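**Q** Predicted structure and sequence below. I'll ask about it afterward.
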Amino acid sequence: MNYYVIYDGNCNLCVTLVQLLETLDQGKLFRYVPMQDEQTLSQWEITSTDCQQGMMLIDGNDMERRWQGSNAAEEIGRLLPLGSVFVEAYRALPGMKWAGDRFYEQIRDNRYRLFGKRSLTYESVYCVDDSCKN
């Protein structure tokens, strides 16, 4: 089973988190597409306007199953080994989901100011079609 993580390849925070996921998963579950890869995203009917709402996660076995923003982050966490325990505990705490959603929105909307912007778009070695591997 593969999931596609669509991330901002120009955002320092986003790239750091993708690199962490790459290390943890080593391409077994997740493949990565930067939001700047308009050609791939257009094949999936994803626009740059869609990307403004935050990172996305797409189920590679059912492309209609999509998560975005903090929901995508939670689903990625849930899919990681032992991650579901932490995600369920987080969701069970009163008000945490609401607070987490607002926190995500603030980070999303201010990511370049808070964490900086890369001069080159980061492309993962675990891309959709393996064309990015050296």
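**A** The structure has been received and is ready for your questions. Numbers count the residues shown, from 1 in each chain.
**Q** C-alpha from now on. contacts and neighbour counts both.
**A** Noted.
**Q** quick one: terminal-to-terminal distance for stretch 32-52?
**A** One end of stretch 32-52 sits 17 Å from the other (C-alpha to C-alpha, to the nearest Å).
**Q** also this one, for the comparison:
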Amino acid sequence: MARWPDDDVILYDGVCIFCSRWVRFVAARDKAKRFRFTPIQSEYGAKLARTFGIDPDDPDTNAVIHGGEAFMKSDAALTVLSLLPGWGWVRMLFAVPKLLRDPFYSLIARNRYSIFGKYDSCFVPDADLRARVIE
């Protein structure tokens, strides 16, 4: 399994409105500023995506690097949430088999643009969040 030298990095689709809202949701609750973010459209994000088998031109998942390991689909979302203050209870959702969690995740991911919309270019975060974005 590939490893990544940076830790607690969230890879997201920067033109996806839902994905960008996810980044803002996490950043607002991550008081320790543990997580950093990288859009898949950036050079760094595309390299990270390719390392873990995600097509940067047609991403079907977000990912989080935690402990040097990549978590994708529902594992990524649950890992991030479980590391946020007050969200530790989410860990119990890992008991639900991936065979049940991931198809639901994939359904939303496949239809995210038609459900939530799409930006013409990567969203531009405010200055505070911008300091946590790796490009």
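**A** It's in. Just so it is clear, the model here is predicted, and its values are computed rather than measured.
**Q** Could you report the distance from the residue located most distally from the centre of structure 2 to Val64 of structure 2?
**A** Residue farthest from the centre of structure 2, counting by C-alpha atoms, centre = their mean, is Ala95 at 20.7 Å. For Ala95 of structure 2, the distance to Val64 of structure 2 equals 19 Å [C-alpha to C-alpha].
**Q** quick one, helices of structure 1?
**A** Listed in chain order, the helices of structure 1 (DSSP state H) span residues 12-25, 38-43, 48-51, 70-79, 83-92, 96-115.
**Q** Out of those helices, which one sits most buried?
**A** Greatest average neighbour count among these goes to helix 70-79 (a mean of 18), per mean count of other C-alpha atoms under 10 Å.
**Q** on average, how far is that helix from the matching bit in structure 2?
**A** Compared with structure 2 after fitting, helix 70-79 of structure 1 has a mean deviation of 0.8 Å; criterion: mean C-alpha distance after the TM-score superposition for structure 1.
**Q** for that helix, the distance to its chain's centre please.
**A** For helix 70-79 of structure 1, the separation from the chain centroid amounts to 8 Å (computed by C-alpha atoms, centre = their mean, to the nearest Å).
**Q** Pull the residues that contact it.
**A** 55-57, 66-67, 83-87, 100-101, 104 (C-alpha atoms under 8 Å, 6 or more residues apart in numbering).
**Q** tell me, that helix lands on which residues of structure 2?
**A** Helix 70-79 of structure 1 corresponds to residues 74-83 in structure 2, going by TM-score structural alignment.
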